[in-house]
Every structure is written in structure tokens, then in C-alpha cells.
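Peer 1: the sequence isn't on hand, but the structure is:
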């Protein structure tokens, strides 16, 4: 396994580092707590929140975030999965919530029909965000999408737990189909209601009423599962970045919090625990990067993706628990950023499959090797 960064990976890391530095990172971390554009806010902060979110999105677009996965002939940089995971790590460390990861999924769908969807792909490259809608119930997921909302020119029905709807220009509605997985791209004809949930995420219930379909895309089952695998690799990078962000807060707090007249970080028990987590995060980070490199070769990446996601989810869960313990009661207050990581972990660890579910998928893949 390669444990050095390629030139492309270093370029991506260095290019986006300033956007997620110690000064701007905390602002992005709190961004999800601002009302999204189009919400009802009696406090009058809608304009301010929309400006913050739009500014972050535009900054990422200007730096090339929406062009990383696209090939050069589609106006992209062809950084591929290995380059994209470097940005995803930074996004996770800052707890970024927005449409970028969904836009990557949509771009991969649209690239299958590049000849007919070149204009739409060009829109995404220049900053048109796309949200992916897959769930009708809580048990649905990207690898197990909900039922179809129609097969003609319009859609009618509901999709739940859809991220970043108000700031997305399109929605990609994914549905199970006898022939595989059917995706419909829509631009209007729906209403969104934000959930009030413990993770304080940008998640919405979306109701479609005669929503006109811009384009249809049919994926065979095997091809869709490869797309899911690549999405899982990127998401594993995101949550291992989140684990690093939580660990950084815990290390800083261990130097600020005192017991018996000295920082708790100088005691062996918490120091060794934090050191162990640092080693696990670093090992998992390189495994995820290796999985991304393998996916770029065109080989079957389902096994490595499942392993990477399961490992990242496990270490993230452990890290936020230890970080909360290091913070003590202060970690439960609104002033402490660590509670944001703790809340988000409840959702992020299972978003593309829980560790138990993903491990269940791994067994037949190992058996068939």
C-alpha cells in the first residue's frame, strides 16, 4: 500500500487548506446551525445565513471542488477518487454540510451519458449543486433506494432525509427498478421541510407534486453498486476527517483542562488513549486513500469501500466518545464545538450503511474472491 501522497493529492490538499484553516474552520463547523436559504426565520437571519453558505460554496467552486471528479473532456481536472478523498478529509474535519458530496454522486451518474448531458455536467462544473434523494423510509439508503415516484414526465410522492435541498439547483431522485436503479433529475415541482433532529443536519422531507423530469438515467445493478462503492470511499474520507477534527479538539482541551494543578493531557491514561486514537485515525486514513487509488484503476472496489467505511465509522464513534470524556461537562454545552461532532456522528456513521450492515456485505465479497 502506497503511503506517500501523489502530486495531484498534494495539490488538492494545499489548494483547499486555507479554506478550512483554524480561522475559517469553526465558522464552517457552525454553518449547519444557520437557517438554510428559503427557510422561515422570524429572527431575520435568513439573508445572513444564505450569504455565509453561498460564500463557502462559491469559494469551493472557485478553487475547483466541483471539477475534481470530472474528466478533462468534460471541463474537469481528472483528479479522480484519489484527489477527491483529500478534499473530503478537509470537509469532514470542518464538519462541512452542503451539497458537494451529493453533487459528486450526481456527476458520476451524468457522466454515463456524457454525450447527451454535456450541458448539465458543465453546469455542475461551474457550481450548479445537486442533492440526491434516495429514501422514502429510514431503512432506505443509497445502496437500497426507495420505490419509484413515477416513470413518465413527472414525479409524485415523497423522499425523506434529503440533504441541502434549498441550496441545490437540481434534485437527483433515485429509485429501485426491475432493470436496476432509475434516476430522475428534477429542477422544480417540489416542497421541502427541514427536520428538527439531534444531529442538527441540513436534512429535509421533500414532497413532489407533478415535478417535471429534466432527464432519466437507468443504471444496471452492478454498475450502481460500483458507484455506491466510490461514494462510500469518499464518505469514509469525510468521516475520518471528522474523527481527526474531534481528536484535535480533544487534544487542545486536554491542555486547557486541569486536575490536581496540571493539564489532564500530562496524565498517562488520557494521553495514551489520545495517542492510540491518533494511530488508528492515521492507519484508517491511509487505508481509505488506498481504497480510492484502487477504485481509480477500474477494478471492483466494493470490498475495499465497505472495509474503509466500516473502519472509519468505528474509529469516528470511538473518537467522539473519548473526546467528550476529555471535555467533561463542558463538552455538553452549546459553547463547546465537540458536541457538534458528537451529534453529527449519530448520523454520519450510518449514512451510507451502518458498520454492522457493511460488514454483513463484506462476507460474501470475501467468500467469492
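Peer 2: Perfect, I can see it now. Bear in mind that the values here come from a model prediction, so they are computed numbers and not experimental data. Residues are numbered from 1 along each chain as shown.

Peer 1: for the rest of this, base every contact and every neighbour count on C-alpha atoms.
Peer 2: Noted.

Peer 1: element containing residue 184, please.
Peer 2: According to DSSP states H and E, residue 184 maps onto strand 180-186.

Peer 1: packing partners of that strand?
Peer 2: strand 170-177, strand 203-219, helix 221-256 (3 or more Cα pairs under 8 Å, 6 or more residues apart in numbering; DSSP states H and E).

Peer 1: identify whichever of those lies nearest to residue 350.
Peer 2: In terms of Cα to Cα, the element of those nearest to residue 350 is helix 221-256, at 10.5 Å.

Peer 1: what's the helix or strand following the closest one in contact with?
Peer 2: Using DSSP H and E, the next helix or strand after helix 221-256 towards the C-terminus is strand 258-259. Strand 258-259 is contacted by residues residue 264 when judged by Cα atoms under 8 Å, 6 or more residues apart in numbering.

Peer 1: cool, and stretch 277-286?
Peer 2: Contacts for stretch 277-286 (Cα under 8 Å, 6+ apart): 3, 237, 240, 243, 244, 247, 308, 311, 312, 315, 319.

Peer 1: second structure follows, compare the two:
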């Protein structure tokens, strides 16, 4: 059985991320939520401290570490503030596809700028009529000589208005017999003619993270911008999700731990009926349940991430971790707000923001229903 007790180096990374997030995020968190953007200063600081591209090999500017180390950073970022945590943690969103399937030239060109703070990227997958069913995506890419001509609309795209480049999931082979062999992944620089991104405002949570609608109107990119093999886009993204869902699970654990921290602080300080709230058995039971849920989700994630770093990608275990972490984030933040009473309902209290931020973990990178389906198929197989 793979062990996942943290090494001294991993604990140092965890502590460094905690000190940075706890020291810097509170200065900007509330304003960033209201303005719906992350200060550029934080992007630069996170890169300078080496938090971007931790799992990139050293030859591409990374630290040569693993997904577990990156999860530790994401967890601490979300523990301090989910909105800023998502903004900074998503700078390299989509890079897994380049690492897994990109050419050496693509890796050398696109990965190093992410680690230095010179670039931000993203992955454009979801469409207005293709959410969980990505095989229904209609954005087309037609090969015209030595260029791809891309047209279509993408929605809910992380970093859509601030990214330097996106990996776009495109329909390249509509006549292929199998629906899972019709799409490809193509890298698109956002300064190309025909590319337009519109920021989506008024999100319920993680408002500091950029989310956009992206329209591609006959955007031309070199044929060499194809990532991996033509027609393998669906399979590539399934492997991609097996990595990124680890990060999202870390988000759920982080927001839960942050809310738990705030709840413990509140019940120690707040008095009712002449006694601290923490002295009431009912409150103690709530705190015990919250802490146990967080620890259970964390243990499951660390095991799943450690296995990936050891070369074993267990999609069932990853789906378990992502689903449980999302549910834990939602349930623990709900209980934390409840323990704050009316004070928790006010925007001036950070637990209100954590409550709003937590829900997204059950939605993106595979809804909780999708994760449960993956788990069920792993346990009982495909019926029929």
C-alpha cells in the first residue's frame, strides 16, 4: 500500500504556501471579491516564490515535484481565500495536456513563461450546449493548408480574458465513426484575430478568478499548434481530468479547513448564556464532525495524488476524492456559517464569502453526479 505521510520537504512547501497565503491574501481578499479580479501583484509574488509549475520538470522551469505538492499549495491558498486561491492556482490550468501530449518544442515554448509569471493559460472546453457531455462540443477546427481555422463559442472559461493562450477543445473529425474520436486539442494564442473574450460577472463565488465567454471567429493558428494526435482530444481530456480533479479536491479541502478555522475561532470567543459557545456539547459535536470530514477527505486526496505521482492513475479513487472533497467543502462551510449565526450572514464576515465560494467545487471539473457515476462504474462495472 502506498504511503502518503508528508516528507520534510513537502511540509516545508506546505508551510511556505501557508505563510504566503495567510500573510498576503487577507490584504486583498474582500476587495478582490467585490472588484471580481485578482491583483496582478499576487500573480507575480506567487511565481517568484516558486508556486507556479511545481509539477513541471526542471527543464521547463518547474521544481520537478509532483501533484501532491501542488495540492498542498492549492489547499493552503484556498484555506486563506478561495477566490484568490483559484486565481493563482489556475495560472497553469491546461498545462497537464502539454506535459502529457505536447511536443518538445511546445513544452519549451509554452511552459517556462508560466513559472516566471510572464504568462497565464487556460483550457476552453465547455460550450453553451456541451457541459458534462464534452463529446457534444461543436466548436470546429478545419485544416486549411498549414493552418487550423477555428470557429465556435466556449462558456465558463477560466482565465478567458487574461490568458496569453488557451488549449481549445475542437471538433476536427465530425465524420469519425465513434463520437470519442472526433475532437482534438489545439493551442490558441489569445492575441490572434477573431479571438474575443467577455468577462462573466456576478458569479456566486470565486469572484476574484477570471471567468469568460470566448468566441472564436475563424481564428487561424498554425497546424503545429495541435496538441498530441488528431482525433484523440476526448481521451486526452479524460486523462487531463484525472490530474486536475486532484487540484479541485484540494480546493474543497482548503475552503473547508478555512471555514473550520473561522468557526473554531468564533465559538471560542463568542459567549451565549454566560458561557463560550465552545463549552456547549452541541457545538462541540458540530466541530468534531466538521474536523473529521475534513481529515477524511484530505486523507483520500493525499492517497490519490501520491498514487499518481508514483505512476498509478486510479480514476475511481480520484473521482472519490473530488466528490468527497466538494461535499465536504459545502457541508463544512454551511455548518461554519450556522455557528456564526447572524454574524455569518454579513459580508463583513469572511465566512459568508467562503460559503459562496465552496459550491463551485461540486460543479466544475466534473459535477458530483459525474464523479459518482465514475465511482459506481469502477465498483460494479457497466451494467448490461
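Peer 2: Thanks, I have it. Only a predicted model underlies this, so the values are computations on that prediction, with no experimental measurement involved.

Peer 1: TM-score for this pair?
Peer 2: The TM-score (TM-score structural alignment, normalised by the length of structure 1) is 0.87; 354 aligned residues with a Cα RMSD of 2.5 Å.

Peer 1: contacts only, for the corresponding residue of structure 1 for residue 330 of structure 2.
Peer 2: The equivalent of residue 330 of structure 2 in structure 1 is residue 317 (alignment by TM-score structural alignment). Counting by Cα under 8 Å, 6+ apart, residue 317 of structure 1 touches 345, 349.

Peer 1: so residue 317 of structure 1 is in which element?
Peer 2: Per DSSP H and E, the secondary structure element for residue 317 of structure 1 is helix 302-327.

Peer 1: and if you look at residue 123 of structure 2?
Peer 2: Assigned by DSSP H and E, residue 123 of structure 2 falls in strand 121-124.

Peer 1: ok, back up a step: what is the nearest of the contacts of stretch 277-286 of structure 1 to residue 145 of structure 1?
Peer 2: When the contacts of stretch 277-286 of structure 1 are compared for distance to residue 145 of structure 1 (Cα to Cα), residue 308 wins out at 21.6 Å.

Peer 1: how much space between that closest one and residue 127 of structure 1?
Peer 2: Separation of residue 308 of structure 1 from residue 127 of structure 1 (Cα to Cα, to the nearest Å): 29 Å.

Peer 1: who's more crowded, these two?
Peer 2: Counted by other Cα atoms under 10 Å, residue 308 of structure 1 and residue 127 do not tie: residue 308 has more neighbours, with 29 against 21.

Peer 1: in structure 2, what residue corresponds to that one?
Peer 2: By TM-score structural alignment, residue 308 of structure 1 lines up with residue 321.

Peer 1: can you pull the contacts of its match?
Peer 2: 246, 249, 297, 300, 301, 304.

Peer 1: just the buried residues from those residues, in PyMOL please.
Peer 2: To isolate in PyMOL the members of the contacts of residue 321 of structure 2 that are buried, counting by 16 or more other Cα atoms under 10 Å, one can use:
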select buried, resi 246+249+297+300+301+304
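
Peer 1: coming back round to it: put the buried members of the contacts of stretch 277-286 of structure 1 into a PyMOL selection.
Peer 2: Only the buried entries of those go into this PyMOL selection, using 16+ other Cα under 10 Å:
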select buried, resi 237+240+243+244+247+308+311+312+315+319
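
Peer 1: farthest pair in the contacts of stretch 277-286 of structure 1?
Peer 2: So, the contacts of stretch 277-286 of structure 1 by Cα to Cα: farthest apart are 3 and 319, at 22.9 Å.

Peer 1: the strand holding residue 123 of structure 2: how far from the chain's middle?
Peer 2: How far strand 121-124 of structure 2 lies from its chain's middle: 11 Å, per Cα atoms, centre = their mean, to the nearest Å.

Peer 1: which part of structure 1 matches that strand?
Peer 2: Going by TM-score structural alignment, strand 121-124 of structure 2 lines up with residues 130-133 of structure 1.

Peer 1: tell me roughly how far the matching stretch lies from structure 2 on average.
Peer 2: Stretch 130-133 of structure 1 differs from its equivalent in structure 2 by a mean of 1.5 Å after superposition (mean Cα distance after the TM-score superposition for structure 1).

Peer 1: contacts for that stretch?
Peer 2: Residues external to stretch 130-133 of structure 1 that are found in contact with it (Cα under 8 Å, 6+ apart): 99-100, 102-103, 105-106, 124, 159-165, 168-174.

Peer 1: cutoff 7 Å now
Peer 2: For stretch 130-133 of structure 1, the external contacting residues (Cα atoms under 7 Å, 6 or more residues apart in numbering) are 99, 102-103, 106, 159, 162-165, 168-174.
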